[in-house]
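In: The sequence and its predicted three-dimensional model are supplied below.
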Amino acid sequence: MLQRISEAQHILLLTHVNPDGDAIGSMLSMWHALTAMGKRATPLASSVLPKMAAWLPGVPAIQVYTPGQSLPDADLIIMTDTASFARTGDVFAEHELALRDLPVLVVDHHETNTGMGEVSLVQPEAASACEILLRLFQAMGVDVTPELATCLMFGVLTDTQCFQTDSTTPETMRIGAELLALGADQASAVKEMFYARPLSTAVLIGMALANLQTDGVIAWATVTQAMLHGSGAEDGAVDELVLEMQRIEGLPALVMFKELPTGATKISLRSQPPINVATLAKRWKGGGHAQAAGAVLPMPPAQAAEEVLPALRDLVAEHGQRVILSVAL
């Protein structure tokens, strides 16, 4: 990786569409590292960043792609926290040939990563891409400044929900401690993640949870475009809804159906070990992690539910869980 970076004149940084904290933190930390190395780098987001990331050091450097936009004249691509080219959204849809013609370096932790990089550093056992990047930067001799450490900390904290997820390991905790020692602004990260929820997000969560359904083993909820417009919530608010659903006791798996502006449906799958929802997401050309995965189905939410719910029930049943009568809460 270091050799490829040293040879490059202009590096394009990409991450997945609808970026979460790990996507933004990993891309932005890479930008800090490359800038410190004297490299010209352009971080390009496929969609608007969530408000919780607006405070991160270096955010103004991130360009947000608009349909029809030309790509920067780069000679190397670095993709972080992204399992496939297609996950970069419109950037890939509109520039597939140009992207495939460039050398690509990949740093990721998704078990469904396709290994599209000329050099791919993929560690599914890592809790976040930012966790991998700290060790990479240290191996490359990069000076991890407080600003860079803050971006990495943001990614670690968001992907582990502040070290709550099953993916959290002793190494994850060591990474967190090292980043704190390096000057990461953990207090601001926690504040933006947990204590700065917009009222519109709270309204959307209330609307969705009012129509939550469960059969005693799995739970599901739907967010329509009408609900998003009515509440005034941004797309990222749906992630907070999923977190609220995960707090329900005794549910091995759940799914959230989100209606997209195109009429298609994005599904967000969550589970408890050993249920691997990434295998289910692959059925619809999606991916992710064993306990957190997603996909987009080219159909409205009601039709998607008819297809996804029986499949999720079957997956849960494979692990001995019993499904009982469906009820609305």
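Out: It's in. None of these values were measured; they are calculated from a predicted model.

In: For the rest of this, base every contact and every neighbour count on C-alpha atoms.
Out: Fine.

In: Go ahead and confirm residue 304 touches residue 297.
Out: Yes. Between residue 304 and residue 297 there is a contact under Cα atoms under 8 Å: 6.7 Å.

In: intersection of neighbour lists for those two?
Out: residue 265 (Cα atoms under 8 Å, 6 or more residues apart in numbering).

In: where along this protein do the strands fall?
Out: For the chain, the strands defined by DSSP state E cover 10-14, 40-45, 63-64, 76-80, 104-108, 119-122, 213-214, 218-223, 253-259, 265-271, 287-288, 292-297, 327-328.

In: I'd like to know which of the ones you listed is closest to residue 168.
Out: Shortest distance between residue 168 and the strands of the chain, using Cα to Cα, is found for strand 292-297: 13.6 Å.

In: In that closest one, which residues are buried?
Out: Of the residues in strand 292-297, 292-297 count as buried by neighbour count, 16 or more other Cα atoms under 10 Å.

In: on that earlier part again, now render the strands of the chain as TSV, adding distance to residue 310.
Out: Below are those laid out as TSV (distance: least, Cα to Cα, whole Å):
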stretch	distance to residue 310
strand 10-14	35
strand 40-45	35
strand 63-64	38
strand 76-80	33
strand 104-108	31
strand 119-122	32
strand 213-214	13
strand 218-223	10
strand 253-259	12
strand 265-271	13
strand 287-288	19
strand 292-297	15
strand 327-328	15
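
In: ok, and here's another one to check against it:
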Amino acid sequence: MGEKQEHAATPPSPQGAVLEEIIDLIKENEQFALTTHLSPEGDALGSALALRLILRRLGKEALVIMQDSVPPGLRFLKGAEGIKGPKSLQEQLDPQLWFVLDCADLGRVGEQVEWLIERSGRPIVNIDHHIDNAHFGHFNYVRPVAATAQLILELARAFRIIDPEIATALYSGLIADTDGFRNANTDPKALRDAAALVEEGARAQEVILNLYERRTLGELRLRGHVFLHAHLEDSIVWSSLPSRAFAELGATPQETEHLIEELRTLEGIEVAVLFKELDGGRVKVSFRAKKDFKVNEVAKEFGGGGHEQAAGCVIEGELAAVEERVLRELRRRLDANARRTG
């Protein structure tokens, strides 16, 4: 795909001023490309689709470009059917500006989309809520709120553009990244923003139904496999999904989104880990923590990142070898944390 251009990280600047700059950029330009990370979940997709609706309401052209497809549980969102793959961009739009949403670093968008961004030479607006964000954009609106959807809500309020479809997309983001308001990032602002979105017409019941109560037979079979092959050692529970399991169980890799949350419900554990074997000799590792343990630091050790209680990474290697490496590092850090906290 050619050599990448290096974007020097822009140092943090006062976030109120950055928001005003982004508002001006939207006013001054007409064509926008929006993207988010690989394996998109509710906050990534909800934020991207809501921003696209806002831009369209302003009379702008906007496309959401993603390397991965939309998970079944999020296809109900307005505009989900219009999301395009990387090859579609050249045929439909020459963006003046890129919005990269819910990504701690640019590499999270995937090689194909990153190549498009680099090749275009267009400015990047980085909107994100991860505490380890690399400030890779020309404009970086990064705040440690519960969900990126809350930052898009600020743009919607600034333009006074919010309707039930926008509200539903943003509510989906808040629900997804707080895990239904169960995670430690559920602070008063998250609850106030959620209430405001419902008042604006967000279809809260529809969001819950699609995110949590609509399971395929394949997903139920995957859940059974994960539980049957779960391992418990002291305060860690982990399970694995080899690539062959998907064909054997009549399921797809997209149907694994909520399995790590199920593992985290096990009584007495501190950390849950799910290993998912991908094509090309890679393994996706998802972490969840219950207590005061920062799994994002473990993920970062392997080139990933995320939040203190919810993080992930993708590691090259065979499944068994990756399991051994990750669990060894996790045990080491848990032991150190136990000694530190007494």
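Out: Cool, got the structure. None of these values were measured; they are calculated from a predicted model.

In: right, so of the strands of the first structure, which gets closest to residue 145 of the first structure?
Out: For the strands of the first structure, the distance to residue 145 of the first structure is smallest for strand 40-45, at 17.7 Å, taking Cα to Cα.

In: How far does that closest one sit from its chain's centre?
Out: 18 Å (Cα atoms, centre = their mean, to the nearest Å).

In: what range in the second structure does it sit on?
Out: Using TM-score structural alignment, strand 40-45 of the first structure lines up with residues 61-66 of the second structure.

In: now for residue 284 of the second structure: what does it line up with in the first structure?
Out: Alignment note (TM-score structural alignment): residue 284 of the second structure maps to residue 266 of the first structure.

In: Enumerate every residue touching the residue lying closest to that match once chain neighbours are set aside.
Out: By the measure of Cα to Cα, 6 or more residues apart in numbering, the closest residue to residue 266 of the first structure outside its immediate chain neighbours is residue 296, 4.3 Å from it. Contacts for residue 296 of the first structure (Cα under 8 Å, 6+ apart) come out as 264-267, 284-286.

In: rerun that using 7 Å as the cut-off
Out: 264-267, 284, 286 (Cα atoms under 7 Å, 6 or more residues apart in numbering).

In: how near is whichever residue in the second structure pairs up with it to residue 67 of the second structure?
Out: Alignment note (TM-score structural alignment): residue 296 of the first structure maps to residue 314 of the second structure. According to Cα to Cα, to the nearest Å, residue 314 of the second structure and residue 67 of the second structure sit 16 Å apart.

In: closest one to residue 199 of the first structure among the strands of the first structure?
Out: Proximity to residue 199 of the first structure (Cα to Cα) singles out strand 218-223 among the strands of the first structure, at 16.6 Å.

In: what packs against the closest one?
Out: helix 199-209, strand 213-214, strand 253-259 (3 or more Cα pairs under 7 Å, 6 or more residues apart in numbering; DSSP states H and E).

In: okay, that strand sits on what stretch of the second structure?
Out: Aligned by TM-score structural alignment, strand 218-223 of the first structure falls on residues 236-241 of the second structure.

In: Could you tell me how far that stretch lies from the centre of the chain?
Out: Counting by Cα atoms, centre = their mean, stretch 236-241 of the second structure is centred 21 Å from the centre of its parent chain.

In: Quick one: average offset of that stretch versus the first structure, please.
Out: Stretch 236-241 of the second structure, aligned to the first structure and superposed, deviates on average by 0.7 Å (mean Cα distance after the TM-score superposition for the first structure).

In: Could you measure from the match of residue 296 of the first structure over to residue 107 of the second structure?
Out: Distance, residue 314 of the second structure to residue 107 of the second structure, by Cα to Cα: 12 Å.

In: And for residue 269 of the second structure?
Out: 32 Å.

In: What about the corresponding residue of the second structure for residue 142 of the first structure, how many residues nearby?
Out: Residue pairing (TM-score structural alignment): residue 142 of the first structure is matched to residue 160 of the second structure. Close neighbours of residue 160 of the second structure, defined as other Cα atoms under 10 Å, add up to 11.

In: ditto for residue 143 of the first structure
Out: 15.

In: Identify the residues contacting it.
Out: By Cα under 7 Å, 6+ apart, residue 143 of the first structure has no neighbours at all.
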